[in-house]
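*Asks:* Sequence first, predicted coordinates after that:
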Amino acid sequence: MEKEEKNMGSQREMFFGQGPKMIRPAMLAAALGGAAAWAWPSVFLFPAGFLQPLRALIGWMLVLAAFGLYFWGMVRLLRAMKEDRLDTDGPFALVRHPMYSAWLVFLFPGLALVTGAWAIVAASVAGWFAFRRWAPVEERSMLDRFGPAYERYREQVPALIPIPR
C-alpha cells in the first residue's frame, strides 16, 4: 500500500511537475489583489477611463494568448509523456515552461488589464518568486531523465519569457 501511494505521488508529480507549488502563491496573490481592488477601488484600480478601450483590448489578447499557450503546451506535453520523449517543438520551442509562462506572463497581467485591478499583477510577482524556488527542482528531474539533450535545450530556450536568446 505504501509503495503504491509513493508511486501515485511520483506519477502526480511527473504530470503536474512543481506547478501546484508555483501557482498556489500566485493564485493567493491574485485573490488578495482582487479583494484589495474591491475594498479600496480608489487605491487598487486604474483611474476611471484610464486607457480603457486599449487596456481592455490588450488585456483580452493576453488572456486569450494565455489560454492558447497553456492548452497548446498541455496537449504537446501529454503526447510527449505518452511517448516518453522530450518535446522541444511547438510552445516548448518558445519557452521551456509554457504552462507556467501562460499563467505568469500572460494570464495574470491580462486579468489585471481587463478588470482594471492593477494589484492582480502581484500574482505574477508571487508566481515568479515561487518559480525561482521550484523550477530548479523540475529542471533537475528533466536533466536526470533526458540528460545532455535537456542540457542543450535549456541552454537554447528561455525559461518563461519568449524572447529569443
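*Replies:* Cool, the structure landed.
*Asks:* alpha carbons only for contacts and neighbour counts from here, please
*Replies:* Fine.
*Asks:* So which other helices or strands are in contact with the helix or strand containing Gly110?
*Replies:* Assigned by DSSP states H and E, Gly110 belongs to helix 108-115. With contacts taken as 3 or more CA pairs under 8 Å, 6 or more residues apart in numbering; DSSP states H and E, helix 108-115 sits against helix 52-83, helix 122-146.
*Asks:* and here's the other structure:
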Amino acid sequence: MVRKQLEMPLKRLVGSGDKIGLVTLPVLVVGVVLNLAFPAAFAVGGPPPDLRVLSLVVLACGVVGWLWSVVLILRYVPWGDLITWGPFAVVRHPLYTSVALLVLPWLGFLLDTWLGVVVGAAIYAAVRAFAPAEEAALHRAHGARWEHYRDAVLLPWL
C-alpha cells in the first residue's frame, strides 16, 4: 500500500504554537528589559555548583525531548498520523512541555537568571489555555484512537 502525504496548511503542523508565542512574547520582552535593568533582582546566585549540575542534567533531558518531539512531528504529522510513542507516551504535548519546564528554566539558572522560570511559566500557562482546542481537533481527526492515547499517556496533566 502506498501512503500519500496529506496536503496540509502550516497551521496544522504548528498547532497552537503561534498563539502560545503571541502570549509569551510580551512576557519575554518585558522580562529581558527588566533583567537587563535590574540584574541583581533576577540573579540565582552564580548559580551554585549543585544547581549548575542539576541544571545541566535537566536541560540535556529537555533538549533531547524537544528535538525528539520536533523530529516526530515533522516526520509523522504531514501523513496525518497520531504520534503516541516516544516523548508523546509520557506527556500529550512534549514539545511545549519540554521547552516550558525543562529547557528555559534550567537554561536561565545556568545564565544566572530567574527569567527562564518566568518565561517557562508563561509558555506553560498558554499551553494549558490552548491545549483543549488542539486536543479537540486531534479527537475529531483520530476519534477512538485519540481517546485511547489520551487515557494511556503517563503524565496527562502536563
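*Replies:* Received, thanks. Computed from a predicted structure; not experimentally measured.
*Asks:* TM-score of the superposition?
*Replies:* Scored against TM-score structural alignment, normalised by the length of structure 2, the superposed chains reach a TM-score of 0.83; 151 aligned residues with a CA RMSD of 2.1 Å.
*Asks:* Distance from the chain centre to the helix holding Gly110 of structure 1, please.
*Replies:* The chain centre lies 15 Å from the centre of helix 108-115 of structure 1; the measure is CA atoms, centre = their mean, to the nearest Å.
*Asks:* Where does that helix end up in structure 2?
*Replies:* Aligned using TM-score structural alignment, helix 108-115 of structure 1 spans residues 104-111 in structure 2.
*Asks:* which residues touch the matching stretch?
*Replies:* Here stretch 104-111 of structure 2 makes contact (CA atoms under 8 Å, 6 or more residues apart in numbering) with 44, 47, 51-52, 55-56, 58-59, 114-120.
*Asks:* and the counterpart of Arg140 of structure 2 in structure 1, how many neighbours?
*Replies:* With TM-score structural alignment as the criterion, the equivalent of Arg140 of structure 2 in structure 1 is Asp144. Per other CA atoms under 10 Å, the neighbour tally for Asp144 of structure 1 reads 11.
*Asks:* Give me the distance between Asp144 of structure 1 and Tyr150 of structure 1.
*Replies:* 9 Å (CA to CA, to the nearest Å).
*Asks:* What's the match for Gly127 of structure 1 in structure 2?
*Replies:* So, by TM-score structural alignment, Gly127 of structure 1 is matched to Ile123.
*Asks:* That match: how many residues sit nearby?
*Replies:* Other residues lying near Ile123 of structure 2 total 27 when counted by other CA under 10 Å.
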